[in-house]
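Visitor: Next come a sequence and a model predicted from it.
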Amino acid sequence: MRTLISGGLVVNAAGSARADVLVEGEKVAALLAPGLEPALDVDERVDATGKYVIPGGIDAHTHMEMPFGGTQSSDDFTSGTIAAAWGGTTTIIDFAVQAKGTSLLATLDRWHAKADGKCAVDYGFHMIVSDVDDSSLKEMGACLDAGVNSFKMFMAYPGVFYATDGEILRAMQRAREIGGTVMMHAENGIAIDELVAQALAEGRTDPVQHGLTRPPELEGEATSRAIALARVTGAPLYVVHLSAAQALDAVTEARDTGQNVFAETCPQYLYLSLEDMARPGFEGAKYVASPPLRPVEHQARLWRGLRTNDLSVVSTDHCPFCFADQKVLGQGDFSKIPNGMPGVEHRIDLLHQGVVRGEIGLERWVEICSTTPARMFGLHPRKGVVAPGADADLVVYDPAARQTISAATHHMNVDYSAFEGFELTGRVEVVLSRGRVVVDRSGFRGSAGHGRFLARELNQYLV
């Protein structure tokens, strides 16, 4: 199968140039000078005139079918990856969740069973380490051999995922030994649980209390503590879903000293705020996630962090729960609202608004959506770049198109949109996954099972 994408501006993190993209089979075969296409024998032609051709997005933080609080996230690996494809994301990295008392390898087998033959785009796994003992520490090496080189830990959720500082230190020592990367949910869970208990005892039960009992100072403190543990052990640290200026300050200071500390943020922290959790009635439950949405003044700091590369990646933390029958579990008790928001379908579009507004440049848009996560999680140069030899994961993007986000038109398996009514400039027009057109304006042309598991190499940013 040969496909030619002609007339577009090819945008990579390293620069942009007008070129036609020739795809043969699953790979990019060549970048050609514009105007040669009439002489080429191809099976399919895609007209990208006036549009960008960018590498497929890589969402390095999703939770499909994730168990949480007696329910599970509403997107499975089929619906979630189809929605990802609609939004120009051609690779997800999901989280395999170790339950207490189970092995890491058995956990990985369970997540393979969930995803095998069901994904519409390519996928990989991170491993959530809930039990830190001699057995799990040993198995971290076996996970690396199985293509999983990143291990998430939690300073939040005591009694569920929470790890003590000693356990984190041991896991970081092991990661340093084998070349893995520790990912950290950095919130002070012990202090937060006390604040939650006090709020409930005082009758403060509305959704906004979720944010008020998880203040940004406790994210900043935990981030600083995680960085200190990483410094002591010499391990690399990747801070997930950073939301607060205090946490960003800690990351920036560490990076300025040359420490291997990296951080991601998410679109919800760039566009939504604590005020959304304070919406009338129970509407605020739609916006409950951890860390919580912050006061609006944090947003400018996060955009600046993206410009300075102190925030290296934007992922979604896609963890959808339907409002009608899942979020309502927390009516009368905000602590029981399932934590998470949908977003896998709209990340690239929302971040393009940063280009439109002058917050970030065109190449930086591609860098944070695709190239850096590919490098960070061992997928580059197979993914994250439009270049000969790379997988033909390609997006034709119309920068002038207009669209309005709505639950009525999105493809995620959830009954609301956190960005309902947002009017956007720019839209995904055509998406190729490994050379196959899976989305175009006629609809979804892919299939469940097309996506392949990606065994990943080591973090390319380690020094």
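Guide: That came in fine, so what should we check first?
Visitor: Could you use CA atoms for every contact and neighbour count after this?
Guide: Will do.
Visitor: how much space between the residue nearest the centre of the chain and Leu229?
Guide: By C-alpha atoms, centre = their mean, the chain has its centre lying nearest to Ser315, at 2.6 Å. Ser315 is 24 Å from Leu229, where distance means C-alpha to C-alpha, to the nearest Å.
Visitor: in the chain, which spans are helices?
Guide: Remark: helices assigned in the chain by DSSP state H are 77-86, 104-115, 134-145, 165-178, 189-201, 208-212, 216-233, 245-256, 267-271, 274-277, 298-308, 347-356, 362-366, 372-376.
Visitor: by how many degrees do the fifth one and helix 216-233 diverge?
Guide: With axes from the mean of the first three to the mean of the last three C-alpha atoms, to 10 degrees as the criterion, the two stretches helix 189-201 and helix 216-233 enclose an angle of 160 degrees.
Visitor: can you check the third one too?
Guide: Helix 134-145 runs at 80 degrees relative to helix 216-233, counting by the same axes, to 10 degrees.
Visitor: buried sites along helix 134-145?
Guide: Under the neighbour-count criterion of 16 or more other C-alpha atoms under 10 Å, helix 134-145 has 136-137, 140-144 buried.
Visitor: Let me know the closest of those to Leu169.
Guide: Looking at those and their distance to Leu169, the nearest is Leu137, at 11.4 Å (C-alpha to C-alpha).
Visitor: Next, count neighbours for Glu264.
Guide: 26 (other C-alpha atoms under 10 Å).
Visitor: ok, it to Gly361 distance?
Guide: Counting by C-alpha to C-alpha - Glu264 and Gly361 are separated by 18 Å.
Visitor: putting a second one here so we can go through both:
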Amino acid sequence: MARTLITGGLVVTASDEMHVDVLIDQGKVVALATPDSHGWTADRVLDATGMYVIPGGVDAHTHMEMPFGGTTASDSFETGTRAAAWGGTTTIIDFAIQSRGGSLREGFDSWLHKADGQCAVDYAFHMIMSDVNESSLKEMDTLIEGGVSSFKLFTAYPGVFLSDDGQILRAMQRAADNGGLIMTHAENGLAIDVLVEQALARGERDPRYHGEVRKALLEAEATHRVIRLSQVAGAPVYVVHVSAQEAVAELARARDEGLPVFGETCPQYLFLSTDNLAEPDFEGAKYVCSTPLRPKEHQAALWRGLRTNDLQVVSTDHCPFCFKGQKDMGIGDFSRIPNGLPGVENRMDLLHQAVVDGHVSRTRWIDIACAAPAKMFGLYPQKGTIAPGADADIVIYDPEAEQVMSAKTHHMNVDYSAYEGKPVKGRVRTVLSRGVPVIEAGRYVGHAGHGTYLPRGLSQFP
């Protein structure tokens, strides 16, 4: 494997900004030093003058090939991880799904088989628990031993994923014993189903009603509930895709009490709103996801939560469905629109735009997109930083490049962009995954099968 030297750039990590060179050997970072302090030689020299040298992004929430609502997410592990690389993300953590009546292991093996030999970048899995019982609770222990240390439960989607409070409590109690991390989709699904039924009966069928029935208070109520269940169990909890200011307030209150409570938000909640859901001619269907987009006034609370560390991670919840042939299943009935947005390619650039706009600092950008997710899910310092011993997952990033996001130029396997026409400043130039070029001078030079499965340790946050 070629010995590589990256020289002339500004290395940005979650804690530091340093004008240092980076030496890579055997797929690892082996040394950092100021340019005038070493005499390193290398087989390959990458000039990063005027660029940022940053860790590869860690997207801790993706759904490649996920079956949902009678269809399947349009990105495969091959196309989705290739798009991730184009956007500067070098690790994804996807969700394996336990089938009702099946075992956790069967679900994990099924997803491992889907991804095997397909991924352009490294990958790991969380486990969705659809059927909490004595057998699956015992299986949590063995999955943790095998490197799957986080388990997602839902207070939403009755009849599909929903677990009742007793099941959630039991899973949390088990996690308190085995060190696993419980993740929760926090919305009151039973109440939402009542509101969906009532809205349809009134003839309210357009995509915008998806956001109106999935009320912010029902996200806040479920967030409060899972926090208190975790407190009873004595276990940490991680709330996924937080979108409502009322839910942020629940997380902040719990953290002020000293509870091990953590939260994630996504770019769609930071940059999009119910204005998009209300776009005419069924265009709003492009923006149907759960939790839903909120009115713009919620965005300030999310940005504040990221700055105050009441929210620790920005992931994408990448779950793309094509507008034609998938989203249009819901014409005339918003409840039939597949829930999910594309975004795995856009996250790093959108968050750099947040730096440009003054929402977060450069080091906080790297924290919420790289280091914090790696720590949260047991991959740090192998992933999420640039330091001796870390995997050489490194992005050379041009902070001055300008681009306009569009479906015409993105690499996700979906026929629209959620950010169509949005100008952003900053662009990936070169991406190394374990020292191997995947994106080079704006060209894809990677291949399916380069990415390897990552067994994970326990969370380093609680």
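Guide: Now that the structure is in, tell me what you want to look at. As the structure is a computational prediction, the values presented were derived from the model and not from experiment.
Visitor: picking up where we left off before, with the buried residues of helix 134-145 of the first structure in mind, which one is nearest to Leu22 of the first structure?
Guide: So of those, ranked by how close each gets to Leu22 of the first structure (C-alpha to C-alpha), first place is Leu144, at 34.2 Å.
Visitor: Which residue is the nearest non-sequential neighbour of Gly50 of the second structure?
Guide: Gly9 (6.1 Å; C-alpha to C-alpha, 6 or more residues apart in numbering).
Visitor: Run through the residues that contact the aligned partner of that neighbour in the first structure.
Guide: Alignment note (TM-score structural alignment): Gly9 of the second structure maps to Gly8 of the first structure. Residues near Gly8 of the first structure by C-alpha atoms under 8 Å, 6 or more residues apart in numbering: 18-20, 47-53.
Visitor: Highest neighbour count among those?
Guide: Val53 (30 neighbours).
Visitor: pretty sure it contacts Asp398?
Guide: No - counting by C-alpha atoms under 8 Å, Asp398 is not a contact partner of Val53 of the first structure; they are 9.1 Å apart.
Visitor: and Tyr416 of the second structure, how many residues sit next to it?
Guide: Tyr416 of the second structure has 20 neighbouring residues, counting by other C-alpha under 10 Å.
Visitor: Lys286 of the second structure versus that one, what's the distance?
Guide: Between Tyr416 of the second structure and Lys286 of the second structure the computed distance is 8 Å (C-alpha to C-alpha).
Visitor: anything in contact with each of the two?
Guide: Both Tyr416 of the second structure and Lys286 are in contact with Phe323, where contact means C-alpha under 8 Å, 6+ apart.
Visitor: quick one on the thing from earlier: so which of the contacts of Gly8 of the first structure persist in the second structure?
Guide: Here is what carries over to the second structure from the contacts of Gly8 of the first structure, by both residues aligned by TM-score structural alignment, their matches' C-alpha atoms under 8 Å: 18-20, 47-53.
Visitor: Tell me which of those fall in strands.
Guide: 18, 20, 47, 52-53 (DSSP state E).
Visitor: what comes up buried for stretch 341-361 of the second structure?
Guide: So stretch 341-361 of the second structure, judged by 16+ other C-alpha under 10 Å, has buried residues 341-356, 359-361.
Visitor: And for the residue mapped onto Tyr157 of the first structure from the second structure, the neighbour number?
Guide: Tyr157 of the first structure maps onto Tyr157 in the second structure, with residues paired by TM-score structural alignment. Counted with other C-alpha under 10 Å, residues neighbouring Tyr157 of the second structure total 16.
Visitor: got it, and Tyr123 of the first structure?
Guide: That count, for Tyr123 of the first structure with other C-alpha under 10 Å as the rule, works out to 23.
Visitor: Just give the nearest non-adjacent residue to Thr7 of the second structure, would you?
Guide: The shortest distance from Thr7 of the second structure to any non-neighbouring residue, by C-alpha to C-alpha, 6+ apart, is to Asp21 (4.6 Å).
Visitor: Roughly how far does that neighbour sit from Leu5 of the second structure?
Guide: 7 Å.
Visitor: cool, Ile331 of the second structure as well?
Guide: Distance, Ile331 of the second structure to Leu5 of the second structure, by C-alpha to C-alpha: 54 Å.
Visitor: Pro292 of the second structure now?
Guide: The value you get for Pro292 of the second structure to Leu5 of the second structure, if C-alpha to C-alpha is used, is 44 Å.
Visitor: So between the two, which is more surrounded?
Guide: Under the criterion of other C-alpha under 10 Å, the comparison of Pro292 of the second structure against Leu5 puts Pro292 first, with 28 against 22.
Visitor: what's near enough to touch the more buried one?
Guide: So Pro292 of the second structure contacts 210-211, 214, 243 (C-alpha under 8 Å, 6+ apart).
Visitor: got it, and Ile368 of the first structure?
Guide: 312-314.
Visitor: Apply 10 Å and report the result again.
Guide: The contact partners of Ile368 of the first structure, by C-alpha atoms under 10 Å, 6 or more residues apart in numbering, come to 13, 57-59, 264, 306, 309, 311-315, 348, 351, 374, 384.
Visitor: Where strands are concerned, which of the residues you listed count?
Guide: Reading strands off those with DSSP E, I get 57-59, 264, 313-314.
Visitor: Nearest to Asp131 of the first structure among those?
Guide: Glu264 (24.5 Å).
Visitor: which ones are touching that closest one?
Guide: 60-61, 238-243, 248, 302, 305-306, 309-316, 368, 373.
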